[in-house]
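# Sharing a model prediction with you, sequence too.
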Amino acid sequence: MMLIQNCRSLIVSLFGGLLLGVGCSPVQQTEIKVEAQPVEARVEGNVLVGPGVLNDTDRFVWGGSVVKGYDGKYHMLYSTWECGDSIPVFTDSWVLHSKIAYAVSDYPDRDFQFQGIVLTGRALDGDSAAWDAQTVHNPHLKMFNGKYYLYYVGSVDPGVQPEGSKGENVNKRNRVQQYQKIGVIEFDNFDDLLAGRFERSDEPLLAPRTRVKPNNIVEPSPEGTKAGPDNIIVVNPAVVQRPSDGKYLLFYKGNVYDPSWRGIHGVAIADSPTGPFKTTDHIVFDIRLEDGRIASAEDPFVWYHPELERFFVVFKDFSGKITQGQPGLALLESVDGLEWTRPEHPFFMKKQVVLTSGDTLKVDRLERPQLLIDEEGNPQVLYSACAIVNVNPRQDGASFNVHIPLKTKR
């Protein structure tokens, strides 16, 4: 019998299953094994269809965030926007047209039914100057203290930039992209959300402090400014409450250029889920390449496992340097939520989906990971934006959200 000291770790297999090693000092090592299960779906044209996916023939469907509500139902908020010949291709349309929709199910991993659009850019309501006038995107749904919280990304077009400025040649799509910030909406229930019975803040919850880029940048910071982790944009919010002090940690992505683009992450801290959040200068998820530059990543989902006494993050690794294998979904762990390291096996999931037919489908996109976590801190379902084909040049709505069940074994 092997005895180990402080043997808490989370181990992920290269095939999409993960092992949660549990231990204390001194005890016999035990393991919790969480394996990706087949998805109830089939290939139809360029998309997956079936109970285990959410798609829409009239819209692109992207990242979705799910909670088991106070009513026992499973509630999803997700990014969506119209498709068709009159809409720009995916790589532009998400920036210019994204909205947030609501779906609900009696089950965590299937049969989500569209209920309605719950949030749009405020320009559609006549307020073209609001910080989130143009677009709302990448929802992150949380529950704290009997309330629901919708964290989201919003943006507005700051307008054509002055002649001779670093931003004079930046087009509308890229101006909107460079002006993204994070907001939050607090609401009591999903009937209220559907009916619009909530307040939208006139100010974002979090905004970037620096705007550093060599060229083609809207409203750049003064020359010599050092870029922080919240550089140019703050997007893709992930919020968790830290048990040690009750603080709320808001993780986000910014952009740096050295000279090419890289996704970098920071954290802001508050006493309340609605802020105010104080941004730190600390870089999180700080994994470096051989040349010392940061390994580019995005789309973090962070949770705390009470038995393992660890924070974990799953996010998209562009290069394969974080997974130590290939591009896909990577895993890191942390004791305090600030300093993050690789576990023994940092590869969370390959870009593939196993179907109930037994087929394994390789996909072009598997990102925006959001997890349903049970009361013990174990992942139950992975919800991911997905596309079989390269969706960037398409106008036909060839993207969807896939719900991958995860099975836990002791």
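Noted; the coordinates are in hand.

# make it CA atoms for all contacts and neighbour counts henceforth
Fine.

# host element of Val136?
Element membership of Val136 [criterion: DSSP states H and E] is strand 135-144.

# residues contacting Gln370?
Residues near Gln370 by CA atoms under 8 Å, 6 or more residues apart in numbering: 63-66, 301, 382-384.

# Please narrow the residues you listed to those residing in strands.
Using DSSP state E, 63-66, 301, 382-384 are the members of these that sit in strands.

# Need those residues in CSV (columns: distance to Arg42 and neighbour count).
Listed next are these as CSV, based on distance: CA to CA, whole Å; neighbours: other CA atoms under 10 Å:
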residue, distance to Arg42, neighbour count
Gly63, 20, 28
Gly64, 20, 32
Ser65, 22, 25
Val66, 22, 26
Phe301, 27, 24
Leu382, 18, 22
Tyr383, 17, 27
Ser384, 16, 23
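
# In JSON lines: the residues you listed, plus distance to Leu193.
Listed next are these as JSON lines, based on distance: CA to CA, whole Å:
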{"residue": "Gly63", "distance to Leu193": "19"}
{"residue": "Gly64", "distance to Leu193": "16"}
{"residue": "Ser65", "distance to Leu193": "15"}
{"residue": "Val66", "distance to Leu193": "15"}
{"residue": "Phe301", "distance to Leu193": "23"}
{"residue": "Leu382", "distance to Leu193": "24"}
{"residue": "Tyr383", "distance to Leu193": "21"}
{"residue": "Ser384", "distance to Leu193": "23"}
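
# next, the one to line up against it:
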Amino acid sequence: MCGVRRAGVFLLVTLAVVGVVAGAAGATEHAPAPGAAQLGDEGIEPDGVLLRADLRSNGDARWTVEYRVRLNDENTTAAFESLRTDVEANETAYTSTFAERMGATARAAENATGREMRVENVSVRATRQQLPQEYGVVTYRFDWTGFAVASGETLEAGDALAGLFLDRQTTFVVAWPDGYATTAVQPTPDERRDDAVVWIGPTDFADGEPVVSLSPTASEAEGGGSATGATGGNGDGGDGEGGDDTTDGGPSVLVVAGGALLLVIAVLGVVLWRRSQETSRADSDADSGSVPPAGSGDGSEAAAEATATGAESVDADTGDDGTVEAAEDAGPAEAEADEGTPDPWEDELLSNEERVLALLEHNAGRMKQQAVAAELDWSDAKTSQVIGKLRDAEEIETFRIGRENVVALPGSGLS
């Protein structure tokens, strides 16, 4: 069975699981994101899903739901091309179904929080991207009004999704406008950026989580904010409306709202699968199925590991041996990158191993290990662990020149 079709079938099973959880108003179980359920004997799971909420100062949010599939064989590539053609020709058919189901999710959250909410401006597109491997990407975007609480100058988000569960293929990003800083974040995110926090599945949010409290002036103390985040209030205590609604609505109601979001995501996968099947049959291949989400290559750790420190940090220092200069030629290569396009290793859905491979490929196939750690903002221990996995899988080569560890892609000419 083609990987695209099997992943689509997997989402059908996920849909059934999510529907059961979302329908149990008093349930304490958390609804699984796509990929959380097991597909019996098939053992198939989506490659990855990105959920991103970009908050606005008025409490609205611009949402992105992104699915990816690795185009690593002819059947999968043909199925995605059929899907992309259908999306371009029938965009309204995709967006109307998504808007209807996402609207139901917003209404459930509205009932739970007491805030008026709407889903507007839904769009969809299907593209192919090099990350550096080639992926098919289906992206939905929409505005969710009233998603966060805007009280004075403070923002608090998360109560509309209380009790959300992320499986290991899913990444959830909450970003905010310039001029804000966190006063409380719960639970502890896997990654903090200047303008966002990131949770990487598997993550099981408790009732009343996630919480992201923001202020234009206050800055969250190092390791602090847990007491505020646990209650769902913000650092200034000015978020009475949002906090009271969360408490009055009850955790079980909010869990249903979180489950409803995942129901929409699962249904979307089903729609993509069915449409891809129809177009594939028209093209004569009954074994070509759908497009599920995608992101991590090995499924071991969905990736949202962090912002690069800047092109000039790739390898600013000189080595002990002149032969290392080849590893230092990466600077000009980075300078030639498109300024408007994010660096490929910054992609939120790449695994740690894929980020290293993308970085090496961008820098002539070899770098100092220390430069890899600096560019990815990783600790030496984490860098060594990831590079060790790649070396064991024979995807990279490592050697020493003087006191420097050098990492290279096979065939780069340094080994």
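Cool, the structure landed. Just so it is clear, the model here is predicted, and its values are computed rather than measured.

# Work out the TM-score between the chains.
Once the chains are laid over each other, their TM-score by TM-score structural alignment, normalised by the length of the first structure reads 0.23; 169 aligned residues with a CA RMSD of 7.6 Å.

# Which strands or helices does the helix or strand just after the strand holding Val136 of the first structure pack on?
Counting by DSSP H and E, the element after strand 135-144 of the first structure in chain order, helix or strand, is strand 147-155. Where contact means 3 or more CA pairs under 8 Å, 6 or more residues apart in numbering; DSSP states H and E, strand 147-155 of the first structure is packed against strand 135-144, strand 181-187, strand 235-241.

# Who are the packing partners of the last one?
Judged by 3+ CA pairs under 8 Å, 6+ apart, strand 235-241 of the first structure is in contact with strand 135-144, strand 147-155, strand 181-187, strand 248-257, strand 297-305.

# Val153 of the first structure against Lys253, yeah?
No - applying CA atoms under 8 Å as the test, Val153 of the first structure and Lys253 come out as separate, 11.0 Å apart.

# joint contacts of the two?
Common neighbours of Val153 of the first structure and Lys253, using CA under 8 Å, 6+ apart, are 235-237.

# follow-up on the earlier one: tabulate the helices and strands packed on strand 147-155 of the first structure (a markdown table), appending mean neighbour count and distance to His97 of the first structure.
Output for these, formatted as a markdown table (neighbours: other CA atoms under 10 Å; distance: least, CA to CA, whole Å):
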| stretch | mean neighbour count | distance to His97 of the first structure |
| --- | --- | --- |
| strand 135-144 | 24 | 6 |
| strand 181-187 | 23 | 16 |
| strand 235-241 | 24 | 16 |
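
# want to try CSV for the ones you listed, with distance to Asp317 of the first structure as columns?
Below are these laid out as CSV (distance: least, CA to CA, whole Å):
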stretch, distance to Asp317 of the first structure
strand 135-144, 18
strand 181-187, 22
strand 235-241, 14
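
# one step back: any idea which of the contacts of Gln370 of the first structure is the one closest to Lys407 of the first structure?
Ranked by distance to Lys407 of the first structure (CA to CA), those are led by Leu382 at 10.9 Å.

# Quick check: that closest one touching Leu372?
Yes - using CA under 8 Å, Leu382 of the first structure is in contact with Leu372, at 6.7 Å.

# Strands along the stretch 51-200 of the first structure, start to end?
53-54, 59-68, 74-82, 99-105, 113-119, 135-144, 147-155, 181-187 (DSSP state E, counting those that start in this stretch).

# Who are the packing partners of the helix or strand where Leu51 of the second structure lies?
Element membership for Leu51 of the second structure (DSSP H and E) is strand 49-55. If you count contacts as 3+ CA pairs under 8 Å, 6+ apart, strand 49-55 of the second structure packs onto strand 61-70, strand 170-175.

# So for Ser252 of the second structure, which of these sits nearest?
Taking CA to CA, strand 170-175 is the member of these nearest to Ser252 of the second structure, at 21.3 Å.

# by how many degrees do the closest one and strand 49-55 diverge?
10 degrees (axes from the mean of the first three to the mean of the last three CA atoms, to 10 degrees).

# Report the angle between strand 170-175 of the second structure and strand 61-70.
Here strand 170-175 of the second structure runs at an angle of 150 degrees relative to strand 61-70 (the same axes, to 10 degrees).

# right, and the helix or strand after strand 170-175 of the second structure?
The C-terminal neighbour of strand 170-175 of the second structure among helices and strands, as given by DSSP H and E, is strand 181-186.

# still on that earlier bit, include distance to Arg175 of the first structure when you put the shared contacts of Val153 and Lys253 of the first structure into TSV, please.
Shown next, in TSV, are those (distance: CA to CA, whole Å):
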residue	distance to Arg175 of the first structure
Val235	15
Asn236	18
Pro237	20
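
# returning to that earlier point: out of the helices and strands packed on strand 147-155 of the first structure, nearest to Ser105 of the first structure?
Across these, closest to Ser105 of the first structure is strand 135-144 (CA to CA), at 15.3 Å.

# List the contacts of Lys316 of the first structure.
Lys316 of the first structure touches 297-300, 327-330, 367-369, counting by CA under 8 Å, 6+ apart.

# Remind me which helix or strand it belongs to.
With DSSP H and E as the criterion, Lys316 of the first structure is inside strand 310-317.

# what's the answer for Leu155 of the second structure, then?
strand 154-157.

# Could you identify the helix or strand that succeeds that strand?
strand 165-166.

# I'd like the distance between Arg42 of the first structure and Leu48 of the first structure.
Noted for Arg42 of the first structure: a distance of 5 Å to Leu48 of the first structure, by CA to CA, to the nearest Å.

# So those two - more neighbours on which side?
Legend: neighbour count by other CA atoms under 10 Å for Arg42 of the first structure and Leu48, higher for Leu48 (26 against 18).

# show me where the second structure has helices.
Under the criterion DSSP state H, the second structure carries helices at the ranges 3-22, 74-89, 91-113, 226-231, 240-249, 251-282, 330-335, 352-362, 369-376, 380-392.

# would you list these in JSON lines and tack on mean neighbour count?
As requested, those are exported to JSON lines (neighbours: other CA atoms under 10 Å):
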{"stretch": "helix 3-22", "mean neighbour count": "24"}
{"stretch": "helix 74-89", "mean neighbour count": "20"}
{"stretch": "helix 91-113", "mean neighbour count": "20"}
{"stretch": "helix 226-231", "mean neighbour count": "18"}
{"stretch": "helix 240-249", "mean neighbour count": "17"}
{"stretch": "helix 251-282", "mean neighbour count": "25"}
{"stretch": "helix 330-335", "mean neighbour count": "16"}
{"stretch": "helix 352-362", "mean neighbour count": "23"}
{"stretch": "helix 369-376", "mean neighbour count": "21"}
{"stretch": "helix 380-392", "mean neighbour count": "15"}
